[in-house]
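**Student:** requesting a structural model of the entry that follows:
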Amino acid sequence: MKNKFLRTVVWEVQYLTPPPAVRYCKKCGRQKEFVSSGQFRVNAQRKYLDVWLIYKCSGCEATWNLTVLSRIHPKAVSRELLDKFHGNDQILAHKYAMNTDLLKRNGCKIGPYDYKITGCAAFDGPVRLHIRSNDASDVKVSAILREKLQLSRKEFEDMLSDGRIQSESEKDLTKCRLGKEILLVIS
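**Tutor:** Sure thing, here's the model as predicted:
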């Protein structure tokens, strides 16, 4: 339990853009990045409701619909949420565009996206490092650490093998992804 006495440093991973969806574009004839338009398409028939977030190809502006809700009963969605879909609420569109699990369920690969890491990187001794993000992330923890601490891959691997960087939950830091948060000990 000695870790609870370490100074805690917090890093925030903030996304500058939602991740692009990489998929086959019929017009371009190859894999292309599709970017969220921030607009929803709602199709409501008598018994069922479908909602999509519209994406546009970065090469030709062809559209693709990301399935948000499919074949659900209209009464299963609150009136407030339905109004947000109809009104193309930007906060809601951003929430769905940032959902990498939803993109993967729709058969997409996740393209590279920009983010910044805020927080102090100068440590004057052992610290408990809390890395967190408002949106679930597919970014590797190793990439975040190497970028913020300005480490080469070799330096990072040496710190891991020497035990100078450890995950409190004993995750493999060479492979694990950030998700919402992770706690590390750096000595």
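
**Student:** from here on, just use CA atoms for contacts and neighbour counts.
**Tutor:** OK.

**Student:** need the outlier residue of this protein, farthest from its centre.
**Tutor:** The C-alpha centroid of the chain is most remote from residue 46, which lies 35.0 Å away (CA atoms, centre = their mean).

**Student:** second chain to compare with the first, below:
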Amino acid sequence: MSSSRPIRGADRKALWVVSELGLPTIVKICVSCPSTRHRPTGKIRVNAHHKLLDVWLLICCDSCGRTSKIPVRRVVSPDAFACPCLWTPRPATTPPF
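**Tutor:** Next comes the predicted model:
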């Protein structure tokens, strides 16, 4: 029952470019108004206590503008974020005189 014919158009290739159009809308009840629509502010908050970090995404209510936070990482070691590109020492630059 299977055909040995090639699938029509299978030799064509396509290049796709995927890019973000914006940050997603978040559904969460606002504590100040009855709205459930929030948008990310594009900012994060990091709190350090001893040798551990808490990281939150800051969000803003679409109706009243109240800022809230959503936990991204809780009580995590800074080594969890270690990336060689962030910690590579850079050579000192001398000011042009």
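
**Student:** what TM-score do we get after superposing?
**Tutor:** TM-score for the superposed chains, counting by TM-score structural alignment, normalised by the length of the second structure: 0.64, backed by 80 aligned residues with a CA RMSD of 2.6 Å.

**Student:** rewinding a little: confirm the residue farthest from the centre of the first structure sits in a helix?
**Tutor:** No. Checked against DSSP: H, G, I helix; E, B strand; the rest coil, residue 46 of the first structure lies outside a helix; its state is coil.

**Student:** what residue of the second structure matches up with it?
**Tutor:** Aligned by TM-score structural alignment, residue 46 of the first structure pairs with residue 50 of the second structure.

**Student:** I'd assumed residue 37 was in contact with residue 20 of the first structure.
**Tutor:** No. Using CA atoms under 8 Å, residue 20 of the first structure makes no contact with residue 37, being 10.8 Å away.

**Student:** so how far is residue 33 of the first structure from the residue nearest to the spatial centre of the first structure?
**Tutor:** Against the mean C-alpha coordinate of the first structure, by CA atoms, centre = their mean, the closest residue is residue 137 at 3.0 Å. As judged by CA to CA, to the nearest Å, residue 137 of the first structure and residue 33 of the first structure stand 18 Å apart.

**Student:** again, but for residue 12 of the first structure
**Tutor:** Applying CA to CA, the value for residue 12 of the first structure to residue 33 of the first structure is 26 Å.

**Student:** likewise residue 17 of the first structure?
**Tutor:** For residue 17 of the first structure, the distance to residue 33 of the first structure equals 13 Å [CA to CA].

**Student:** tell me which of these two has more neighbours.
**Tutor:** residue 33 (22 against 15; other CA atoms under 10 Å).

**Student:** how about that one: what's its closest non-neighbour residue?
**Tutor:** residue 22 (4.5 Å; CA to CA, 6 or more residues apart in numbering).

**Student:** residues in contact with the corresponding residue of the second structure for the one you found?
**Tutor:** For residue 22 of the first structure, the aligned position in the second structure is residue 27, judged by TM-score structural alignment. By CA atoms under 8 Å, 6 or more residues apart in numbering, the residues touching residue 27 of the second structure are 36-38.

**Student:** next one: residue 56 of the first structure
**Tutor:** Per CA under 8 Å, 6+ apart, neighbours of residue 56 of the first structure: 34-37, 62-64.

**Student:** now, among these, which is nearest to residue 95 of the first structure?
**Tutor:** residue 36 (11.0 Å; CA to CA).
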